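[1] Any chance you could fold what I've pasted below:
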Amino acid sequence: MTTDLLIRSAIAGDLPAITALYAAEVDQHVATYEYSAPDEAEMVRRWSGIVAQGYPYIVAELDGRFAGYAYASSYRSRDGYRWTVEDTVYVAPVAQGCGVGRALLQRLIDECAALGYRQMVAVIGDITNVPSIALHERLGFRTVGVFHGLGRKHGRWLDTVQMQLDLGPGRESPPEAEQAS
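    The predicted structure is shown next:
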């Protein structure tokens, strides 16, 4: 059986599927510490804000069907963090184990590096999320810390894993914008 995997920029028409996938994650899992699933209007607002800031927001299609999404966003709002992004990746249950997460994250890494970002941070919602940790490790991320009991959801305390990846030259030289000044 051959599968056709397409990674492309998200469009407004993807938001119903994105909203549904994220709602399931909010309701059933701990990848996000959000308690109430946002409605489609809120997800459109979030998507629009991320895209308006120039960050990549992408989707995967597997055999022509929505299979997941990923985006980069600001790691922190202070100016000194402007060269660092945080990644977010969600894969539909039917597409897990098919290489969708890897393809989404690799594309996100490539796009962020091309945009001049120097670091990517993954904030993984629980230390038991072995598939997400393994995915990030396969693409070169290293664990830089674990916050024990940082969040609480579904009646239990959650340990948050932080992972980091150098993009482009990483911290070996200043960003081009600073070199020019």
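[2] CA atoms for contacts and neighbours, from now on please.
    OK.
[3] Now for the closest residue to G64 other than its chain neighbours: which residues touch it?
    Counting by Cα to Cα, 6 or more residues apart in numbering, G64 lies nearest to D4, which is 7.5 Å off, once chain neighbours are set aside. Shown in contact with D4 (Cα atoms under 8 Å, 6 or more residues apart in numbering): E61, L62, D63, G64.
[4] Now for those residues: which two are most distant?
    E61 and D63 (6.3 Å; Cα to Cα).
[5] any common contacting residues for the two?
    With Cα under 8 Å, 6+ apart, E61 and D63 have common neighbours D4, L5.
[6] between the two, which one's more packed in?
    E61 (17 against 12; other Cα atoms under 10 Å).
[7] Which element, helix or strand, includes the more buried one?
    E61 is part of strand 57-62 when elements are defined by DSSP states H and E.
[8] Which other helices and strands does that strand contact?
    Applying 3 or more Cα pairs under 8 Å, 6 or more residues apart in numbering; DSSP states H and E, one finds that strand 57-62 contacts strand 5-9, helix 40-52, strand 65-74, helix 100-114.
[9] please give me the structure for this one as well, since I'd like to look at both together:
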Amino acid sequence: MLEEEYETRRQLPLHLRPQPEPETPFEWVIRPATEADLPDIREIYNHYVRNSTVTFDEKAIGLSELKRKFAHIQRLGMPYLVAVNPRGQILGYAYVYPWKEKAAYRYTVENSIYLGPASTGKGLGKALMEEMLVASKAAGIKEIIAVIADKGAEASIQMHKNFGFKEIGHMGKVGYKFDRWLGTVLMQKSLK
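    Down below sits the predicted model:
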């Protein structure tokens, strides 16, 4: 008797074989960020600093710098959201920040959304964008600008288009990272 035939006949019937654990659904809750979330937010962001061109930052952000930025956003009453799984782990975050510091720009912001590497491609970016737009409108924001890398961020550009952002410009070769020149795509959405 061949070894393969013996192995085939020795197997238990399907209903008696151990079944793999069912895959855990990818679940999250979106809530306002707190200062306690900042170490996890920093880790997500610094992953992109080290490994991608979606941010033009080249040095990892420190916790004290992130705390200052977070406090500024809080003082302005602008949204800063996190998505957490049922165990409380931060999966991603979204916030808006003043487009420019001059007073005339006070109703215009730039948005940012970052997901943990294991959280991409599962609808979380879309959910954070939705919540961020609602919270931004509630905060009195009228215009949102997205500044997106022109290489390596095609999914972000498409998501912004899906939410009604219009391309308003392109700046070529304004950033230099990983030994190459990069540009940005500018997109805008009105919340009126």
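[10] Pick the one among the contacts of D4 of the first structure closest to W83 of the first structure.
    Of the contacts of D4 of the first structure, the one sitting nearest to W83 of the first structure (Cα to Cα) turns out to be E61, at 29.4 Å.
[11] didn't the closest one look like it was pressed against T3?
    No. E61 of the first structure lies out of contact with T3 (Cα atoms under 8 Å); the separation is 10.0 Å.
[12] burial count for F147 of the first structure?
    Neighbours around F147 of the first structure, by other Cα under 10 Å: 13.
[13] before we move on, what about Q96 of the first structure?
    Q96 of the first structure: 14 neighbours (other Cα under 10 Å).
[14] So what does it match up with in the second structure?
    Alignment note: Q96 of the first structure maps to T120 in the second structure; criterion TM-score structural alignment.
[15] Could you do Y71 of the first structure as well?
    In the second structure, Y71 of the first structure lands on Y95 (TM-score structural alignment).
[16] my guess is G140 of the second structure contacts Y107, does it?
    Yes. If you go by Cα under 8 Å, G140 of the second structure and Y107 touch, sitting 7.0 Å apart.
[17] Enumerate every residue touching the aligned residue in the second structure for L6 of the first structure.
    For L6 of the first structure, the aligned residue in the second structure is V29 (criterion: TM-score structural alignment). Counting by Cα under 8 Å, 6+ apart, V29 of the second structure touches A83, V84, N85, P86.
[18] Pick out whichever of those sits closest to M159 of the second structure.
    Once Cα to Cα is applied, the member of the contacts of V29 of the second structure that ends up nearest M159 of the second structure is A83, at 17.5 Å.
[19] That closest one and G175 of the second structure, how far apart?
    30 Å (Cα to Cα, to the nearest Å).
[20] And L38 of the second structure, by the same measure?
    27 Å.
[21] hmm, back to that, and A83 and G175 of the second structure? Which one has more around it.
    Using other Cα under 10 Å as the criterion, A83 of the second structure and G175 rank with A83 on top: 24 against 16.
[22] Not counting its neighbours along the chain, what's nearest that one?
    Closest residue to A83 of the second structure apart from its sequence neighbours, by Cα to Cα, 6+ apart: I30 at 4.3 Å.
[23] For that neighbour, which residues are in contact?
    Here I30 of the second structure is in contact with L81, V82, A83, V84, L128, E131 (criterion: Cα under 8 Å, 6+ apart).
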